[in-house]
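Enquirer: Next comes the sequence, and after it the predicted model I'd like to discuss.
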Amino acid sequence: MDSSSKIRADMRIIALLFSLICSATLMHAQKSGFDVNVVLHSKSSVGVEVFLDNTDQSFLSDTKGKIQVRNIEEGGHILTVFAEGYQSKSLEVNASDGLPFPVYKVELVKISYDLKEIEVVNENRSSLGMTHLKYIEVDGLYAAKKNEIILPDEMSVNKSTNNSRQIFSKVAGVNIQETDAGGLQMGIGARGLDPKRTTNFNTRQDGYDISADALGYPESYYTPAIEAVEKIELVRGAASLQYGTQFGGLLNFKMKRGNADKPLEIISRQTIGSYNYLGSFNSIGGSAGEWNYYGYFLHKEGSGWRPNTEFINNGFYAQIGRKLGSKWSVDLAFTHNYYNTQQAGGLTDRQFEVDPSVSLRDRNWFQVNWNVASATINGQLSKNLTINSKTFVLSSSRAALGFLGSIARTDTGGARDLILGEFNNIGNETRLIQRYNIKGNPGAILIGSRLYQGDTRNRQGKAGGDDNPNYSFLHPEVLEGSDFRFPSQNVALFTEVLIPLSSCWFLTPGARFEHITTQSDGYYTEQNRHPLTGELLSQNSYNASTQRERNIILMGMGVAWRCRGDIELYANASENYRAMNFSDIYVSNPNIVIAPNMQDEKGYTVDLGAKGKFFREVVSFDASVFLMQYRNRIGESLTTIENEEGVSRIVNYRDNIADARFIGVEVVEEIDFTQWLSPDATWRLTWFNNIALVDARYENAEVEEFNGNRVENVPVFNYKTGVNFKKGRFASGVQFTWIGDQYTDASNAEYFPDATVGVIPSYQVLDASMSYSWKRIKLEGSLNNISDQIYFTRRATGYPGPGIIPAQRRMMFMTLQVRI
């Protein structure tokens, strides 16, 4: 199909979509309903919410405590009335289509307890540390999408070091890269996508961007402190319609808020661990009237098990929110995170086999200074129409300093390479959600927009030849490497509709229009060196500038079946898109060569799944199959090139390799033995299994040898299993991880002398954590990599290598928490 035919086809689909929206809006003519008058003891009846029949339908009270429930199915219903700080109450009601509507009076009693004596001894049995997004949330629609919510505080995991292996243990198909001992950078990928700095996820905090540049450089150098995270939301490929162009989907860290029942609450967590690890996390929060506030300060320092791995990390977060009456609220937040870490460098395969603890680089450093501010407004424009608007500003930098030559070459001293990136972005996302009912079944229309402007400056040149972390160029006016600015602009309009076809079936069509402009302007220097001696043969500088504009339309459709409260079936298909990274345009790195005419990546994702509980809620499960199709996938392969002097060498060449097809099966199940054997017991024992099988292959490659090859960074087999036990104040968990082997380039090379490509062998890791609570004190302990396995999860082409980056060996951590 030519481009004009495709545009006409897309326009027809858009016309059909908006016809569906209009039809859905006009269809809700059913007028059955009733009224509820709510009385709260010791407080005005503002902010009361009622939930209907265990569905996503909810209704808010007016200033007098009156709730009008309309447009629902005639007949009997179960209504649950909820208000913060009060005991909820359920009652049977009857909806009538005759006037006057029935009126029900409900009195809620305030929860009272002695803060000095209260102890939490039995957490919510239903969540098991994992749950799912509702069909309609404050800031989005999530019906018919594969999604998960992680609740870190309900899991026995190592929170101080942001241990991804434990935190994401119940999320299917997650592959993890380990780079440091302190959890400074989180590297996760899913469904075969590269986990490097979580670059294939649309990574956010409270719904706003925190990556370096969402369009041109979506790497995440900042990881929110898990000790301050209330929940982690993941939405797979279908998230592209509401959140933008990423194949991996949405990864959103929802931060904690101040205690709603106390004006002041202080939590102090002090952690010590192996290899001189020290972590201090201190938070303060509370509520006073219409105000809510929360903040923390953290400090971490220590090292890994190899020499030259010392790090220091300081960060703070401050949030303040205020309710403006019963319908509006505003929330302001600021995040700062700084860390400086020495990097031990990579190893060749032989060096790793002989002594993986050795470090051949003692002058390599990495520094991050991350700052993000946000303002969020939530409002109720009418009874069923809400608005959510987030504005964010990011002003951050990262600097990589050291000797970038092949790990097979000795660092003999002299000037080091310095790569300095500065990121200044501003954006806004606004969403309108109109709720409606068709014969008592909930529906919603979401319409949203995104405005974004990014400005990245990336400089590369020579720095001092000492071994200190001095991030200053020797010749800042004329750099030996390059100096580029990468401005980018993005305007997006998107819509998605939840259409209830019946009480069981739901349809979710959606569309997104993107206008993207990316630019580059600067100069670069090319150096030709002898492949064996490293001798400089020639050097030339070139000015370069580019500008690209794209108009992109993404379409999607989903369907969900939920006729029983404990089982749901879903299917969806959505288009995806991913712009070239700035690092795909130019970088001076002797270990990699960039192709001059790369193109953006496009494709689509298809999901078919089921989730829920069965056998008297003993077994919880989430099972799915997926197909992800990539066009023009960017990757790396070993290629022979010849320079201007006629010298040939084998290099790691980055280009649009081919199309790629990913097919996978993902199954997560958990058995609650307590629910099975003794539902009323105070103890709790659960066992989970998490398996993902993924076949990812290249196809339609210009280089015939690549066709049928496995896609890099994709383990065919990914398995995690674990047992969790809780009784009273005691909780513990043991987890086993088994990851299959994976290649690191499109040629599926088994070995290369500089170790930048090759096989990542299969590995198995065992972790355990436990905790004990007593009144205001909690003691936690973690033992990671119990069997002291020696393995690696990454071959780096640049920092923190190049070469093999060994993972962490056995480490122990102890945390003392005091709540005041």
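Expert: Looks like it came in fine. Since the model is a prediction, treat every value here as computed from it, not as a measurement.

Enquirer: Could you use CA atoms for every contact and neighbour count after this?
Expert: OK.

Enquirer: Please enumerate the strands of the stretch 701-820 of the chain.
Expert: According to DSSP state E, counting those that start in this stretch, the stretch 701-820 of the chain carries its strands in the segments 717-727, 730-739, 742-743, 759-760, 763-774, 777-784, 792-796, 803-806, 811-819.

Enquirer: Dump these into TSV; add distance to residue 363 and mean neighbour count as well.
Expert: Converted to TSV, the strands of the stretch 701-820 of the chain look like this (distance: least, CA to CA, whole Å; neighbours: other CA atoms under 10 Å):
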stretch	distance to residue 363	mean neighbour count
strand 717-727	36	20
strand 730-739	33	21
strand 742-743	29	22
strand 759-760	26	22
strand 763-774	30	19
strand 777-784	29	20
strand 792-796	17	23
strand 803-806	16	28
strand 811-819	25	19
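
Enquirer: Let me have the ones you listed in CSV, extended by distance to residue 249.
Expert: Listed next are those as CSV, based on distance: least, CA to CA, whole Å:
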stretch, distance to residue 249
strand 717-727, 19
strand 730-739, 22
strand 742-743, 22
strand 759-760, 25
strand 763-774, 27
strand 777-784, 29
strand 792-796, 22
strand 803-806, 27
strand 811-819, 32
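
Enquirer: of all those strands, which lies closest to residue 214?
Expert: Nearest to residue 214 among the strands of the stretch 701-820 of the chain is strand 792-796 (22.5 Å), distances taken as CA to CA.

Enquirer: Can you point out the buried residues in stretch 606-625?
Expert: Judged by neighbour count using 16 or more other CA atoms under 10 Å, the buried positions of stretch 606-625 are 606-613, 618-625.

Enquirer: Would you mind measuring the gap between the ends of it?
Expert: End-to-end distance of stretch 606-625: 8 Å, with CA to CA, to the nearest Å as the criterion.

Enquirer: what about it, distance to the chain center?
Expert: The chain centre lies 22 Å from the centre of stretch 606-625; the measure is CA atoms, centre = their mean, to the nearest Å.

Enquirer: Comparison target, given below:
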Amino acid sequence: MSRPFMPIRRLAATLLATAAAPALAAGDAAAPDAADPQASGTTTSQATSIIVTASRDNDRLPDQSGTLIFAGKLGDIAVMDQIPPVPSRNLRVAFADIPGLLVSEVSNGAWASLSYRGLGEPHESWNVLTLQDAVPAVPDMYSYPAGYFIPPLEMVERVEFIRGASGLLYGPQPGGAINYVMRGPRREAGVEGQARLTLGSWDARQGLASIAASDGTFAADGFIQYAEGDGPRRVNSDHEQTTARLRGHYMGETVTATLSLDYYQGRFGEPGGLSRARLEADNRDGSTARDRARLERFAPTLAIDWQAGENTQVTARAFYSRFERESWRQAGGSFGQVTPDANVLIRQLQVFDTAGIDLRLAHDFGANSQHSFTLGVLGHTSDAPVFVDKGASNADFTGSAGPLARAQRSGDTAAVFGELKLGFGDVQIVPGFRLERLRQRVVETLDLAQGSATGGAPGAPNGTLGNREDTQTVPLYGIGITWDASDTLRFVANASRAFKPLQYNDGVTFQAGIDSAGTFDASYAFTVEAGLQAEPVPPLRIDASLFRVEFENQVGFLAGPLPADPPRGAVGAGGARRQNVGSMRNQGIDLAVRLDLIGPEGIAKGENTLRLSTNLQLLDAEFTAGVADGFTPQYAPGHLLRSVLAYIGKDGSRAALTFTSVGDQEGADNNVADFFLPGYEVLDASVEWPVAGGFTIGAGVNNLLDEEYASRVRPGGGGGFDPGAPRHVFVSIGWKG
């Protein structure tokens, strides 16, 4: 087995031991509390993120932050301090304040599966760009944007989401950009830290420790989190993860700089999917007792912010990541059924070496600096070989029976982008552009048939080896408008064009039961959205918007059974064919209401806050052309409703009751009944309470009513319905000082 990460593991172990020795954890970084950016009377900032919540409410985007312009864009923020700490990657709870962001739950917690407005399958979040502190946190933001990495939610200050195509300031993805903004750095001189231990159902254990220190100019912080458990499924649902970060900061008067080193490793059992009958009989059952997955990431980043003049700011981000995705899956499985134990293991290793540099400049001009422009360039490159080997038995993790497939993948991208913010009193007009030049290449050097599922060497060649190279120059554009009709009423409109590049796995598939079209076309989206942000009375806030998305040449899949379509073969029941499935029209409404029943801004004017926040997306989605014409796109529920009743105490106490309701969903673009996902409702509850000496105790119950449901379904061997976790509990003890 390839072990290219061994030197990195030794380096990471040394760094983690250094960070964990004090058994402390980094607390909030900025001198003012993150939940109150105006507490000091000045704008707070983050050296590690070029997205900064300032000037407006802490859970709304500012008009401008550093070299980014947000005026004329619609987005959402989930502030983590407004709910109890979220353990175990429960994104359903963490993202409850972000309207329309669909969480397709993975039972072993191995990755994030997110989608937005029905724009494609959520598996591994391929249509949403995932960032950490405004830097891509995926194997390859263009050719393999899988959401394998989720930072510890206890160390996240807030989650920021830029809706749909208006995320052009980050990249071309049509589903928008989600950014995990981490806590830190500490700006006051001194040392602080925290620690947390969490225990839960199915032998879940999680420990977090970190420390932050500063002399006011130089600062350092680090954390380490370790988590393991058996998982909700009875067989092969275990997980074991280590996540760590070390950072050094320089915070000068005009320049701030941060060097970050991130490390993550996760090992997961993959219990496989269930048929509908097996799901209804026992939602903790499994089908693949021997499938495994390993994820590993090492990512250094250098971030520099320079206030070059009174009206000029420059940011630079240089990033690199080494990402490995390794899986072992038994051959010869079928949709939703138990894979025969005698079947051999197939090992697949994907290695991603990715690097990039992002340079941006912003300048304010005009009387009272009411106008601004930003210009930026991005260079991005990746190298991503694939190795597929056949094992000699069901316990051979080395692939000793011989290689099945080899492919070399590479990509390079250069982008230039800019925006102009024109201010005319209460009106701001923001046109923008992005020009992408992409080159992608996928070359197969070996592709053999699997042969016998129970042993033996690989079989004969599968056919002509693939050799695909694509070069594209793609212009994108957008325009946004804001109008502040009054101090409590703002109108926002945005129209933007986005682009989804071809993926490395378009045209090359290594999964049993999944066929692939020989050629693919890139996809384009055009989004129009208009909305308002209102505060009719101080305790009440309303956000509402209407949207329409036209998505051309969506890449999805048609579920089997399908007849042969040369050069593609027939696809059986439970299988699928990946291809361009057609163009869609998705339209609907987003509505979010926040009411402070008791609190600083509420009717009672108390010191503590009892807050009710509710958001609803109503979605009408349909294919309008192509082979899926007339069908409903997969993972486009008619409604997505979430409500949070949260108590936020001035002493640090927190309590939350979260309700989630998801409408019926199709799991395949041709609406095959075997892939239909019925709607469901889930209730989650959690609390954290301070006791004494900086200690807190916490507890929670997820899926309080023990709803039986599934929010995702996968085709092919080992595929099927992935059941949502039954009712489970956790308790925690924390310390901060």
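Expert: Thanks, I have it. The model shown is predicted, which means the values in this text are computed figures rather than measured ones.

Enquirer: From the buried residues of stretch 606-625 of structure 1, pick the one nearest residue 264 of structure 1.
Expert: Using CA to CA, the buried residues of stretch 606-625 of structure 1 come closest to residue 264 of structure 1 at residue 620, 37.6 Å.

Enquirer: Now do the contacts for the closest one.
Expert: 611, 612, 613, 614, 669, 670, 671 (CA atoms under 8 Å, 6 or more residues apart in numbering).

Enquirer: Now it: which helix or strand?
Expert: Per DSSP states H and E, residue 620 of structure 1 falls inside strand 619-642.

Enquirer: Downstream of that strand, the next helix or strand is which one?
Expert: Counting by DSSP H and E, the next helix or strand C-terminal to strand 619-642 of structure 1 is strand 648-672.

Enquirer: now that next one and strand 619-642, what's the angle there?
Expert: Put simply, strand 648-672 of structure 1 runs at 180 degrees to strand 619-642, going by axes from the mean of the first three to the mean of the last three CA atoms, to 10 degrees.

Enquirer: Pull out the buried positions in strand 648-672 of structure 1.
Expert: 651-672.

Enquirer: Show me the helices in structure 2, by range?
Expert: Secondary structure of structure 2, counting by DSSP state H: helices at 6-20, 91-94, 276-281.

Enquirer: From the ones you listed, pick the one with the highest average neighbour count.
Expert: Across these, averaging neighbours per residue (mean count of other CA atoms under 10 Å) puts helix 91-94 on top, at a mean of 21.

Enquirer: Give me the residues contacting it.
Expert: 78, 80, 86, 103, 105, 112, 153, 658, 660, 684.

Enquirer: Now do the fourth one against residue 398 of structure 2, distance only.
Expert: Taking CA to CA as the measure, residue 103 of structure 2 and residue 398 of structure 2 are separated by 34 Å.

Enquirer: now the second one
Expert: Computed with CA to CA, the distance linking residue 80 of structure 2 and residue 398 of structure 2 is 42 Å.

Enquirer: Neighbour count for these two, which is higher?
Expert: Per other CA atoms under 10 Å, whichever of residue 80 of structure 2 and residue 398 has more neighbours is residue 80, with 20 against 17.

Enquirer: who's in contact with whatever residue of structure 1 lines up with that one?
Expert: Using TM-score structural alignment, the equivalent of residue 80 of structure 2 in structure 1 is residue 152. When contacts are counted by CA under 8 Å, 6+ apart, residue 152 of structure 1 touches 129, 159, 167, 226, 229, 230, 231, 232.

Enquirer: Return the residues in contact with the residue nearest to the spatial centre of structure 1.
Expert: The centre of structure 1 sits closest to residue 251, judged by CA atoms, centre = their mean, with a distance of 2.2 Å. Counting by CA under 8 Å, 6+ apart, residue 251 of structure 1 touches 201, 202, 203, 204, 232, 233, 234, 235.

Enquirer: what's the counterpart of the fourth one in structure 2?
Expert: The pairwise alignment with structure 2 assigns residue 204 of structure 1 to residue 131, based on TM-score structural alignment.

Enquirer: And the last one, by the same measure?
Expert: When the two structures are superposed using TM-score structural alignment, residue 235 of structure 1 falls opposite residue 162 in structure 2.

Enquirer: List the contacts of the nearest residue to that match once chain neighbours are set aside.
Expert: Once flanking residues are discounted, residue 162 of structure 2 sits nearest to residue 75: 4.5 Å by CA to CA, 6 or more residues apart in numbering. Applying CA under 8 Å, 6+ apart, we find residue 75 of structure 2 in contact with 60, 61, 160, 161, 162, 163.

Enquirer: for residue 97 of structure 2, same thing?
Expert: Counting by CA under 8 Å, 6+ apart, residue 97 of structure 2 has contacts 76, 77, 78, 613, 614, 615, 642, 643, 644.

Enquirer: ok, the closest residue to residue 450 of structure 2 other than its chain neighbours - contacts?
Expert: With CA to CA, 6+ apart as the criterion, residue 450 of structure 2 has its nearest non-adjacent residue at 5.1 Å, and that residue is residue 458. Neighbouring residues of residue 458 of structure 2 by CA under 8 Å, 6+ apart: 390, 401, 402, 403, 404, 448, 449, 450, 451, 452.

Enquirer: Okay, residue 458 of structure 2 and residue 515 of structure 2: tell me how far apart.
Expert: 19 Å.

Enquirer: Same question for residue 309 of structure 2.
Expert: 57 Å.

Enquirer: So these two - more neighbours on which side?
Expert: Higher neighbour count among residue 309 of structure 2 and residue 515: residue 515, with 23 against 10, using other CA under 10 Å.

Enquirer: okay, now residue 289 of structure 1: neighbour count?
Expert: 9.

Enquirer: my bad, residue 226 of structure 2
Expert: 18.

Enquirer: ok, now which ones touch the aligned partner of it in structure 1?
Expert: Mapped onto structure 1 by TM-score structural alignment, residue 226 of structure 2 lines up with residue 299. Shown in contact with residue 299 of structure 1 (CA under 8 Å, 6+ apart): 278, 279, 280, 281, 312, 313, 314, 315.

Enquirer: One more: residue 493 of structure 1?
Expert: Counted by CA under 8 Å, 6+ apart, residue 493 of structure 1 has contacts 447, 448, 449, 450, 512, 513, 514.

Enquirer: Mind doing that once more with 10 Å?
Expert: Counting by CA atoms under 10 Å, 6 or more residues apart in numbering, residue 493 of structure 1 touches 241-242, 429-431, 447-451, 511-515, 553.

Enquirer: how far out from the middle of the chain is the top strand by length along structure 1?
Expert: Using DSSP state E, we find that the single longest strand of structure 1 is strand 536-564. Between the centre of strand 536-564 of structure 1 and the centre of its chain there are 19 Å (CA atoms, centre = their mean).
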